[in-house]
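K.L.:
have a look at this prediction, sequence included:
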Amino acid sequence: MLAFSYKESFELLSLSGGKKVLIDWPDYPKLKMRILVAFAWCLLGAVACVCATWMVAKSLQPLFGVTLMISGLLAAAASTATIALARFSLRELLGE
């Protein structure tokens, strides 16, 4: 999910082709900030999953590790869905 979010974020924010009109759009800074926040949540979810895997492997509070893993996956999934929906909306706005 992290790789998908990075790829889609980079593509959404790149101003190539027909997307050059976005730089003049008054809400472009909001779009950019929301995409960056969604990517940060996805990164936080990935870190939580790595920590949870380590906790379960070391038998250090495995129940909390599983809870952390589920929370990390849900955070990453929600942020990835947000970026995907932004991509669909941008395609509609630009008529691609």
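P.N.:
Looks like it arrived, so ask away.
K.L.:
can we go C-alpha only for contacts and neighbour counts from here?
P.N.:
OK.
K.L.:
buried ones in stretch 30-38, by neighbour count?
P.N.:
L31, R34, I35, L36, A38 (16 or more other Cα atoms under 10 Å).
K.L.:
can you tell me what sits against that stretch?
P.N.:
Outside of stretch 30-38, the residues within contact range by Cα atoms under 8 Å, 6 or more residues apart in numbering are S9, L13, S79, T80, T82, I83.
K.L.:
second structure follows, compare the two:
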Amino acid sequence: MQSLAKYVFNSGNIFVIGDHVSWHCGLDGSERSKIRHILLDKDPQLSRIETPCGFVEFVQIIGVCKDELKAAQKWNGLGILNILKKLPE
């Protein structure tokens, strides 16, 4: 998460729900992990809040494999997230 925050701070870009991020290494630090990329979704527990500087919307980081990332790149992140939510655990 610190690397994502550093990217936002340095670039001025923001992340929004449905964004995808190619990470290219295991999110758990393992070289064998297949979870190497990120989709961003609305946080199910934290609501949008208003601050003196504007609104803040909380996002949840969801680790995905290469196939889910490719699908999000070819279609859209929100569509893939909606499909993943419907899959049995």
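P.N.:
Okay, I see it. What you are looking at is a predicted structure, and each value in this text was computed from that prediction instead of being measured.
K.L.:
where does the TM-score land?
P.N.:
The TM-score (TM-score structural alignment, normalised by the length of the second structure) is 0.27; 36 aligned residues with a Cα RMSD of 3.3 Å.
K.L.:
can you redo the buried residues of stretch 30-38 of the first structure as TSV with distance to M69 of the first structure and secondary structure?
P.N.:
Formatted as TSV, the buried residues of stretch 30-38 of the first structure follow (distance: Cα to Cα, whole Å; DSSP: H, G, I helix; E, B strand; the rest coil):
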residue	distance to M69 of the first structure	secondary structure
L31	29	helix
R34	24	helix
I35	23	helix
L36	22	helix
A38	18	helix
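K.L.:
closest to E92 of the first structure among those residues?
P.N.:
Among the buried residues of stretch 30-38 of the first structure, L31 lies closest to E92 of the first structure (Cα to Cα), at 14.9 Å.
K.L.:
re the thing from before, inside strands: which ones of the contacts of stretch 30-38 of the first structure?
P.N.:
Assigned to strands by DSSP state E, none of the contacts of stretch 30-38 of the first structure qualify.
K.L.:
just put those residues in CSV and tack on neighbour count and distance to P62 of the first structure.
P.N.:
Shown next, in CSV, are the contacts of stretch 30-38 of the first structure (neighbours: other Cα atoms under 10 Å; distance: Cα to Cα, whole Å):
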residue, neighbour count, distance to P62 of the first structure
S9, 21, 34
L13, 17, 39
S79, 25, 26
T80, 25, 27
T82, 17, 30
I83, 23, 31
